[in-house]
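Trainee: Next input, structure requested:
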Amino acid sequence: MAGQSKIDKLGLGAKVLALRQDLTCEEIADEINNRYLPAGAEPVNKMTISRYCTSHGMTDMNRNDISKSVTNFDALGEACKVRDRLVKRTNKMERFLDEIKEDEEKLSEYASINNAYLNCLRQLNDLNESVSKIQKEQLGMSKVRQVLGVVLTTLNKYPSVRAEIFEQLRNSEVYETIRAI
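Mentor: I've put the predicted structure just below:
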């Protein structure tokens, strides 16, 4: 068994390849480690799953992502940081304008610099809003994944019903959308 992969040694090759039709490599690793890993066996990771699937010709997947991770973003915290920067900038601007109110050349230079800075802050705020919207969508997708996980776990108790549902889904026009979730 020297040339055999870890997954084949565990006797889980067919299960991994079947799961790869609908799950990411990280989701498969979680599923294998939680439900199918023999007692005392070392857990598999997403890269092991990815290499196994690639070595078995599963390279042109619609869901090539290996990971299901989501980056956290504190939209409120970032908005507060932008607000704090604006307040500091405004206070600094007031003091400086009082100092140079008679020098038109300095006023003009300062106005240009200040406008550029305010445009950067506006773009940063727009970016924060975009990221917040994306994060909201990802959170919704995460909740849908959790619901589908419960449904799939329940369906595992009824293999014939599960097979029928998956067959209907595969023939459905929304199958790719469901796979992406």
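Trainee: From now on I want contacts and neighbour counts done on CA atoms only, so please keep to that.
Mentor: OK.
Trainee: so where's the longest helix in the protein?
Mentor: helix 104-155 (DSSP state H).
Trainee: Would you map the helices across the chain?
Mentor: 6-9, 13-19, 25-31, 46-55, 75-100, 104-155, 159-170, 175-180.
Trainee: Pick the most buried one from these.
Mentor: Burial of these is given as mean neighbour count (mean count of other C-alpha atoms under 10 Å); helix 25-31 ranks first at a mean of 21.
Trainee: what sits up against it?
Mentor: With C-alpha atoms under 8 Å, 6 or more residues apart in numbering as the test, helix 25-31 has contacts from 16, 19-20, 44-47, 49-50, 65-68.
Trainee: which of those lies closest to residue 177?
Mentor: Of all these, residue 65 has the smallest distance to residue 177: 14.7 Å, by C-alpha to C-alpha.
Trainee: to compare against the first, here's another:
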Amino acid sequence: MAQSKLDKWGIGDRVLAMREHLTCVEIADEVNMRYRPAGEELVNRMTISRYCNAHGITDRRRNDISAVPRDHFDTLEEAEKVRKRLVNHTNRIGELWENIKGDEEKLSELASISNAYMNALKMQQELNISVSKIQKEQLGLSKVRKVLSIILSTLDKHPEVRVEIFDELRKSEVYDTIRAL
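Mentor: The predicted model follows:
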């Protein structure tokens, strides 16, 4: 069997250790950023998955190999879109009002339509705010994962300290939270 590029680079054991806590995508990112020799091709998540499977690591709780969707939207851009719709709606309502100001029945219909549209815009803006808060939280978790990854890779160099830290963490009430990251 041919030697894996991860073994050639001397990081096979490190990859297997990282797999305890990271997804294949996260490991591939880490390897490409920190351990890939200059001029070598990028490692992808499938390379990491195959390597781990070949070394008996197939049943991890976080055995996901696919990337986390990166469907973030620009909150300011979305707010600007809502603002433009609001301005356009206001201008259009003003024009319509000028044309039908003598017809009370049409004015009543126009008011109902306008109120429904304004409520839809308000709901859209509230949704944008909620999504923005969720994105901020996810970004924070992503940063915490990266920090923990660095800490764990540093602890790999000092096994006695790693054991001591994990013993203390297991006693802590936040251990399940840390494992979930």
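Trainee: care to give me the TM-score?
Mentor: Overlay of the two chains. TM-score (TM-score structural alignment, normalised by the length of structure 1): 0.74; 180 aligned residues with a C-alpha RMSD of 3.3 Å.
Trainee: out of the helices of structure 1, nearest to residue 39 of structure 1?
Mentor: helix 6-9 (13.8 Å).
Trainee: Measure the mean distance from the closest one to structure 2 post-superposition.
Mentor: Once fitted to structure 2, helix 6-9 of structure 1 is off its aligned match by 6.7 Å on average (mean C-alpha distance after the TM-score superposition for structure 1).
Trainee: Touching stretch 174-181 of structure 2 from outside, list them.
Mentor: With C-alpha under 8 Å, 6+ apart as the criterion, stretch 174-181 of structure 2 contacts 21, 141, 144-145, 169.
Trainee: brain fart, stretch 55-65 of structure 1
Mentor: Taking C-alpha under 8 Å, 6+ apart as the criterion, the residues outside stretch 55-65 of structure 1 that touch it are 23-25, 53, 179-180.
Trainee: same thing with stretch 108-122 of structure 1?
Mentor: Applying C-alpha under 8 Å, 6+ apart, the contact partners of stretch 108-122 of structure 1 are 82, 86.
Trainee: how far apart are it and its match in structure 2?
Mentor: Stretch 108-122 of structure 1, aligned to structure 2 and superposed, deviates on average by 2.2 Å (mean C-alpha distance after the TM-score superposition for structure 1).
Trainee: Could you do stretch 80-95 of structure 1 as well?
Mentor: With mean C-alpha distance after the TM-score superposition for structure 1, stretch 80-95 of structure 1 averages 1.4 Å from its match.
Trainee: again, but for stretch 143-155 of structure 1
Mentor: Stretch 143-155 of structure 1 versus its aligned partner: 3.6 Å mean (mean C-alpha distance after the TM-score superposition for structure 1).
Trainee: which residues touch residue 144 of structure 1?
Mentor: When contacts are counted by C-alpha under 8 Å, 6+ apart, residue 144 of structure 1 is found next to residue 181.
Trainee: can you tell me how far it sits from residue 137 of structure 1?
Mentor: Residue 144 of structure 1 sits 11 Å away from residue 137 of structure 1, going by C-alpha to C-alpha, to the nearest Å.
Trainee: Make JSON lines from the contacts of stretch 55-65 of structure 1 and add distance to residue 105 of structure 1 to it.
Mentor: Formatted as JSON lines, the entries for these read as follows, by distance: C-alpha to C-alpha, whole Å:
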{"residue": "23", "distance to residue 105 of structure 1": "63"}
{"residue": "24", "distance to residue 105 of structure 1": "60"}
{"residue": "25", "distance to residue 105 of structure 1": "61"}
{"residue": "53", "distance to residue 105 of structure 1": "67"}
{"residue": "179", "distance to residue 105 of structure 1": "62"}
{"residue": "180", "distance to residue 105 of structure 1": "58"}
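Trainee: Which of the residues in stretch 31-50 of structure 2 are classified as buried?
Mentor: Of the residues in stretch 31-50 of structure 2, those with enough neighbours to count as buried (16 or more other C-alpha atoms under 10 Å) are 31-32, 36, 43-45, 47-49.
Trainee: quick one: contacts of that stretch?
Mentor: 9, 11, 15, 24-25, 27-29, 65-66.
Trainee: Make TSV out of these and add distance to residue 83 of structure 2.
Mentor: Supplementary listing: the contacts of stretch 31-50 of structure 2 in TSV, determined by distance: C-alpha to C-alpha, whole Å:
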residue	distance to residue 83 of structure 2
9	53
11	52
15	48
24	41
25	38
27	42
28	41
29	38
65	40
66	36
